[in-house]
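**Student:** Sharing a model that was predicted from the sequence below.
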Amino acid sequence: MRVFHFRDAEFGLKSIKERRLKVARILELNDPFEFLGANLKDREFRRAMNNIKEKLSETKGLLCFSKTWNNPVLWSHYADHHRGVCLEFEIPEKNLSKVDYVEERIQYSGDIDTSLMRRFLTTKFEHWSYEQEYRAFIGLDLESAEDGLYFMDFDDNLVLKSVIIGHSSLVTRLDVSTALGSIKGEVETFKARAAFTRFEVIRNENENRWT
């Protein structure tokens, strides 16, 4: 399945050069409702969910992707206001979980089992739906941490297919070629631009616009 990951220019090129992506921790995500999409009116349940969230963040991380690269809001929010890059990956669909977007908090009753936890981990408020998000959940190996950070290497489960340069980006062809190194012949690269008739980001077919 083809999915897209947005970064600013510095860390986007760094990810390409090092052939890896930084794994996000649950407590680091930018939505305070992450894993707390249930109705938490009950105090005991609220306390239990917050405890589970903290413990889960110690052993599980995730990589976040979008189904699309054309949405200008994604570029604004996650690629440094169109100055960054977007990386396209091929990932086995079985390794990805689609995020569901809902209007109301989940009404909970019963035991907290694996299925319910999975649902909490893939449920967000409907106003986030523009992201069209897919998530890959990663087990954290404490011994592999680098200054408290975790990474997933590019491999058969995370294959880089293309590098898209934001329309306001100063990243050059040489920058991308240098970062790609030996795999530059396997990865498509191109510059994006704002469409003329739609609120959409598209490929700039004028190759002279990217030096």
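**Tutor:** Arrived safely, thanks for sending. What you are looking at is a predicted structure, and each value in this text was computed from that prediction instead of being measured.
**Student:** Could you use CA atoms for every contact and neighbour count after this?
**Tutor:** OK.
**Student:** Just say helix, strand or coil for the one residue sitting closest to the centre of the chain.
**Tutor:** Among the residues of the chain, the smallest C-alpha distance to the mean C-alpha position (C-alpha atoms, centre = their mean) belongs to residue 64, namely 2.4 Å. Under the three-state scheme (DSSP: H, G, I helix; E, B strand; the rest coil), the conformation of residue 64 reads as strand.
**Student:** Put this next to the first one:
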Amino acid sequence: MDIVLKNRLYAAPYFDLNDPMEGRYLYPPGSSGLDEDIQRIIKGEKEKIKVCSLSKDPENELMWSHYSEGHRGVAIGVKIDSLKYKVRPIEYDGLHKLGMHNMHSDAAIDILSHKLDVWGYEKEVRVFSKGNKTTIDVEVKEVIFGRSTSNQDKGFIKDLVSKVNPNIEFRNAFS
């Protein structure tokens, strides 16, 4: 209900995300690597970033199984202001290859925009924010019910959400 009441989503530090390879990167072949000062700067920049992970696919069976109590929960469809936040789709091409040729102010975001292909089913889009704020402002557009959400829960959620914002739409996943 916090999402609907306050129009916000949680944004986590990268090291709290569930992929153990999160935030890692590769040096180019034949390179002696990046010096310790550059590595320290990159680490510091990554630590300033908060990440909100979303999926482009509200019909993904695995995502419903992993993240919504076995299809009994809901997914929340939101709109993000891309002028306020950096929004990037994840590239499932392995770890980011970082070298002096692609060092720039958003190098940490580039690193956090690449994942191993095993995660590709997520169809993830990330919203990046810098600073101490741990939330991302959103506009809630819809509530999507899982295929096993009980009618009682659907009714309760519809009543509650409609009282907060009658413009939010409701639908069933996989219909």
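**Tutor:** Cool, the structure landed. Model, not experiment: these values are computed from the prediction.
**Student:** Report the TM-score for the pair.
**Tutor:** Taking TM-score structural alignment, normalised by the length of the second structure as the basis, the two superposed chains have a TM-score of 0.78; 169 aligned residues with a C-alpha RMSD of 3.0 Å.
**Student:** quick revisit: how about the residue nearest to the centre of the first structure, nearest residue that isn't a chain neighbour?
**Tutor:** Distance criterion C-alpha to C-alpha, 6 or more residues apart in numbering; nearest residue to residue 64 of the first structure, sequence neighbours excluded, is residue 135 at 4.9 Å.
**Student:** Work out for me the element the one you found sits within.
**Tutor:** Per DSSP states H and E: residue 135 of the first structure is located in strand 133-139.
**Student:** which part of the second structure lines up with that strand?
**Tutor:** Residues 124-130 of the second structure are matched to strand 133-139 of the first structure when aligned by TM-score structural alignment.
**Student:** That stretch vs the first structure, average distance?
**Tutor:** Between stretch 124-130 of the second structure and its aligned stretch in the first structure, the superposed structures give an average distance of 1.1 Å (mean C-alpha distance after the TM-score superposition for the first structure).
**Student:** Could you tell me how far that stretch lies from the centre of the chain?
**Tutor:** Relative to the chain's own centre, stretch 124-130 of the second structure is displaced by 6 Å; criterion: C-alpha atoms, centre = their mean, to the nearest Å.
**Student:** where exactly do the strands run in the second structure?
**Tutor:** Along the second structure, the stretches classed as strands by DSSP state E are 8-10, 12-13, 25-26, 49-55, 74-79, 86-89, 96-97, 124-130, 135-137, 139-145, 169-172.
**Student:** The aligned residue in the first structure for residue 20 of the second structure and residue 115 of the first structure, how far apart?
**Tutor:** When the first structure is aligned by TM-score structural alignment, residue 20 of the second structure is paired with residue 32. Computed as C-alpha to C-alpha, to the nearest Å, the residue 32 of the first structure to residue 115 of the first structure distance reads 21 Å.
**Student:** With residue 100 of the first structure instead?
**Tutor:** Distance, residue 100 of the first structure to residue 115 of the first structure, by C-alpha to C-alpha: 14 Å.
**Student:** Tell me which of those two has more neighbours.
**Tutor:** Set side by side, residue 100 of the first structure and residue 115 show unequal neighbour counts under other C-alpha atoms under 10 Å, the larger going to residue 100 at 18 against 9.
**Student:** To which residue of the second structure is the more buried one aligned?
**Tutor:** Aligned by TM-score structural alignment, residue 100 of the first structure pairs with residue 91 of the second structure.
**Student:** If you count neighbours, what's buried in stretch 15-23 of the second structure?
**Tutor:** In terms of neighbour count (16 or more other C-alpha atoms under 10 Å), stretch 15-23 of the second structure has its buried residues at 22, 23.
**Student:** just the helices in the second structure please.
**Tutor:** In the second structure, the helices defined using DSSP state H lie at 2-6, 36-48, 61-67, 107-111, 151-164.
**Student:** So the residue nearest to residue 64 of the first structure is in contact with residue 65, correct?
**Tutor:** Yes - the pair formed by residue 135 of the first structure and residue 65 meets the contact definition of C-alpha atoms under 8 Å, at 6.2 Å.
**Student:** More neighbours: which of these two?
**Tutor:** When residue 135 of the first structure and residue 65 are compared for neighbours, residue 65 comes out ahead with 23 against 19, by other C-alpha under 10 Å.
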